[in-house]
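Engineer: Have a look; sequence and predicted model below, questions after that.
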Amino acid sequence: MIHNAFSPSSKTYLFVHGAWHGAWCWNKVIPLVQAKEHKAIAVELPGHGPDNGRISQISLNDYVNAVVKTANDQIGPVILVGHSMAGIVIAQAAEKLGSKKVSALIYLDAFLPRNGESLFALVEATLQHLPPHASRKPYLVENIITAEDYQTNWVNPEMAAQIFYHDCSDEDKKFALARISQEPVAPLATPLSLTDEIYGVIPKYFILCTESQDMDKTFLSTHVPCEKVYTLASSHSPFFSMPEKLVEILTELK
């Protein structure tokens, strides 16, 4: 189906992957969004995918600039969709792009920041707000391995499938596990600079994955006011396990 750039109902979605992942995680989502006559682009963050040569030198600004460039290459406003870690990336990118360029921010089981917070600070706050009745799960923070120079980290390969993909097909697990990579630490430790005048006025939506086994993000869904909070009974990777349901939510936003 050919995307009609002049359709009044057509939207442009930019999908930003989370830590240790790449643009490949949106492989099922992109064609489904395009089939609904919207434009859909998966952004490859620096240091991920084929471009992983200088991963230890990557900064949050590098991430943000990649999203900003892709957004500015598009005609008209864009919707930024950030998964997990990419919540901080789309927030800072939106601040840089402005409210005329970014029509909405969608946080897919993602870190939803306030001004001055880093991802590490958000992780700490989330752990402190876990519901007391939460069942013991292999939380991600217990399975992150940090390099000796503290410049990069990665997920314990023996636990990655359970943490990220427990409800995914064996085929999708194999596909993902062959591609997850190291993550630079610097972007995760950098505080964000956000304003009420720009970031604060852009409509935000949160999709909470209620079966996610990396970390319960219920707290994050309330950390910053959102237009609406959706729930999916999925793992942290609904782009693999239930892409159709995910796309239904993404494309119903006005």
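Structural biologist: Good, I have the coordinates.
Engineer: Please make it C-alpha for all contacts and neighbour counts, starting now.
Structural biologist: Will do.
Engineer: Report how many residues lie close to residue 254.
Structural biologist: Neighbour count for residue 254, taken as other Cα atoms under 10 Å: 8.
Engineer: What separation is there between residue 142 and residue 192?
Structural biologist: 25 Å (Cα to Cα, to the nearest Å).
Engineer: Between those two, which is the more surrounded one?
Structural biologist: Between residue 142 and residue 192, residue 192 has the larger neighbour count (other Cα under 10 Å), namely 20 against 10.
Engineer: tell me which element that one is part of?
Structural biologist: When elements are assigned from DSSP states H and E, residue 192 belongs to no helix and no strand.
Engineer: That one and residue 84, how far apart?
Structural biologist: Counting by Cα to Cα, the gap from residue 192 to residue 84 is 16 Å.
Engineer: Tell me the secondary structure at residue 153.
Structural biologist: strand (DSSP: H, G, I helix; E, B strand; the rest coil).
Engineer: which residues touch it?
Structural biologist: Contacts for residue 153 (Cα atoms under 8 Å, 6 or more residues apart in numbering) come out as 144, 145, 146, 147, 182, 183, 184, 185.
Engineer: what do you get if the cut-off is 6 Å, keeping everything else the same?
Structural biologist: 145, 146, 147, 182, 183 (Cα atoms under 6 Å, 6 or more residues apart in numbering).
Engineer: how close does residue 225 sit to residue 253?
Structural biologist: Residue 225 sits 16 Å away from residue 253, taking Cα to Cα as the criterion.
Engineer: My understanding was that residue 42 contacts residue 13; is that so?
Structural biologist: No - using Cα atoms under 6 Å, residue 42 is not in contact with residue 13; the gap is 8.5 Å.
Engineer: so who does the spatially most central residue of the chain touch?
Structural biologist: The centroid of the chain falls nearest to residue 83 when counting by Cα atoms, centre = their mean (1.5 Å). Taking Cα under 6 Å, 6+ apart, we find residue 83 in contact with 17, 18, 108, 110.
Engineer: Among the residues you listed, name the ones in helices.
Structural biologist: Residues of these located in helices (DSSP state H): none.
Engineer: Please, which helix or strand holds residue 48?
Structural biologist: Assigned by DSSP H and E, residue 48 belongs to no helix or strand.
Engineer: want to compare, so here's the second one:
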Amino acid sequence: MESGSKQRRRQHHFVLVHGACHGAWCWYKVGTLLSSAGHRVTALDMAACGASPGRAEEVPSFEEYSRPLLAAVAGLPPDEKAVLVGHSFGGLNLALAMERYPDRVAVAVFVAAAMPAAGKPMAFVLEQVWQQEHPADRYMDCKFETGGDPQHPVETFRLVPQYLKQRLYQLSPPEDLTLAVAMVRPSQRFQDDATMKGDVLTAERYGAVRRVCVVAEDDATVPAAFQRRMASWNPGTEVMGLQGADHMAMLSKPRELSELLMEIADKYII
């Protein structure tokens, strides 16, 4: 017990990345628990998400959408490596940061997240994820709109209350669903983006970063079995299950997820 207690007192830097249409706000429980345990926490808003200014259709590329994370990792002190934690669509942001800065990442944690495979473009895993969703009413009544430059229209989508309630937050406290309904913003899917379709993640960089897949066992959006399948595309990935977690594991099981994150950091950071 004493040894474990000493390990837990080690301080780590957790960088938290949200999923589509969400923002840094969705980490408020986990961020508080990690900070209270003595760790440094950076919860980021991707471009045009959360409290970030601008509109989704104004974000020109997936790289620009990911810029807040890329800048945060590039700006780490020379002797520091961060624990990157990505949720849902945020797994793709993690993958890009891992490919660009593999030496700055101690371990990457994918929480109910898209986990691309080395040797393939990121668009591949995104297409696979979409195929897992209910085909008959895949997006229910989520709002899809086209805007921006008429010469180069951009499609955005917004998650509506019923979809949030049934697919993402079905096990989360009702007040967190209320928060989400008030806070979610439109987002792009970037399915035709050059970085998504053209850039192949390499085994030498992306594939060399240690990673953990945290499976939300009661996810109604991305089935637990498919979360494990994505992990199997990446040899050496450690898989941990989180029982009773819906897609928003940081809200339905915040304490359990925080404990897992600290356990992972203690294990992978020497």
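Structural biologist: Received, thanks. For clarity, every value in this text was computed on a predicted model and none was experimentally measured.
Engineer: For the residue nearest to residue 31 of the second structure when sequence neighbours are not counted, the count of nearby residues, please.
Structural biologist: The shortest distance from residue 31 of the second structure to any non-neighbouring residue, by Cα to Cα, 6 or more residues apart in numbering, is to residue 41 (6.2 Å). Number of residues near residue 41 of the second structure (other Cα under 10 Å) recorded here: 19.
Engineer: Help me confirm that residue 41 of the second structure is found in a strand?
Structural biologist: Yes - counting by three-state DSSP, residue 41 of the second structure is part of a strand.
Engineer: ok, it touching residue 14?
Structural biologist: Yes - proximity of residue 41 of the second structure to residue 14 meets the contact threshold set by Cα under 6 Å, at 4.9 Å.
Engineer: where exactly do the helices run in the stretch 51-200 of the first structure?
Structural biologist: 60-72, 86-97, 119-128, 160-165, 170-177, 186-189 (DSSP state H, counting those that start in this stretch).
Engineer: With mean neighbour count and distance to residue 232 of the first structure as added columns, please give those helices in JSON lines.
Structural biologist: Output for the helices of the stretch 51-200 of the first structure, formatted as JSON lines (neighbours: other Cα atoms under 10 Å; distance: least, Cα to Cα, whole Å):
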{"stretch": "helix 60-72", "mean neighbour count": "19", "distance to residue 232 of the first structure": "26"}
{"stretch": "helix 86-97", "mean neighbour count": "26", "distance to residue 232 of the first structure": "17"}
{"stretch": "helix 119-128", "mean neighbour count": "16", "distance to residue 232 of the first structure": "19"}
{"stretch": "helix 160-165", "mean neighbour count": "21", "distance to residue 232 of the first structure": "14"}
{"stretch": "helix 170-177", "mean neighbour count": "15", "distance to residue 232 of the first structure": "19"}
{"stretch": "helix 186-189", "mean neighbour count": "19", "distance to residue 232 of the first structure": "26"}
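Engineer: one step back: among the contacts of residue 83 of the first structure, which ones are in strands?
Structural biologist: residue 108 (DSSP state E).
Engineer: Turn the buried ones among the contacts of residue 83 of the first structure into a named ChimeraX selection, would you?
Structural biologist: Remark: buried members of those, expressed as a ChimeraX selection using 16 or more other Cα atoms under 10 Å:
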select :17,18,108,110
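Engineer: which of the contacts of residue 83 of the first structure lies closest to residue 97 of the first structure?
Structural biologist: Lowest distance from residue 97 of the first structure to the contacts of residue 83 of the first structure (Cα to Cα) belongs to residue 17, with 18.7 Å.
Engineer: From residue 197 of the first structure, how far off is the closest one?
Structural biologist: Taken as Cα to Cα, the span from residue 17 of the first structure to residue 197 of the first structure is 26 Å.
Engineer: before we move on, what about residue 106 of the first structure?
Structural biologist: 19 Å.
Engineer: Also residue 36 of the first structure?
Structural biologist: Going from residue 36 of the first structure to residue 197 of the first structure by Cα to Cα gives 33 Å.
Engineer: The two: which has the busier surroundings?
Structural biologist: Between residue 36 of the first structure and residue 197, residue 36 has the larger neighbour count (other Cα under 10 Å), namely 15 against 11.
Engineer: The second structure: which residue goes with that one?
Structural biologist: Following TM-score structural alignment, the counterpart assigned to residue 36 of the first structure within the second structure is residue 37.
Engineer: Map residue 240 of the second structure across to the first structure for me.
Structural biologist: Match for residue 240 of the second structure (TM-score structural alignment): residue 230.
Engineer: Would you check that that match makes contact with residue 207?
Structural biologist: Yes - Residue 230 of the first structure is within contact range of residue 207, at 4.7 Å (criterion: Cα under 6 Å).
Engineer: between the two, which one's more packed in?
Structural biologist: Set residue 230 of the first structure next to residue 207 and count neighbours by other Cα under 10 Å: residue 207 wins out with 22 against 15.
Engineer: Just tell me what that one corresponds to in the second structure.
Structural biologist: In the second structure, residue 207 of the first structure lands on residue 214 (TM-score structural alignment).
Engineer: would you say its match is within a strand?
Structural biologist: Yes - when three-state DSSP is applied, residue 214 of the second structure is found to be in a strand.
Engineer: correct me, but it touches residue 238?
Structural biologist: No - the criterion here is Cα under 6 Å, and residue 214 of the second structure misses it with residue 238 at 8.5 Å.
Engineer: How far does stretch 208-223 of the second structure stretch from one end to the other?
Structural biologist: End-to-end distance (Cα to Cα), stretch 208-223 of the second structure: 26 Å.
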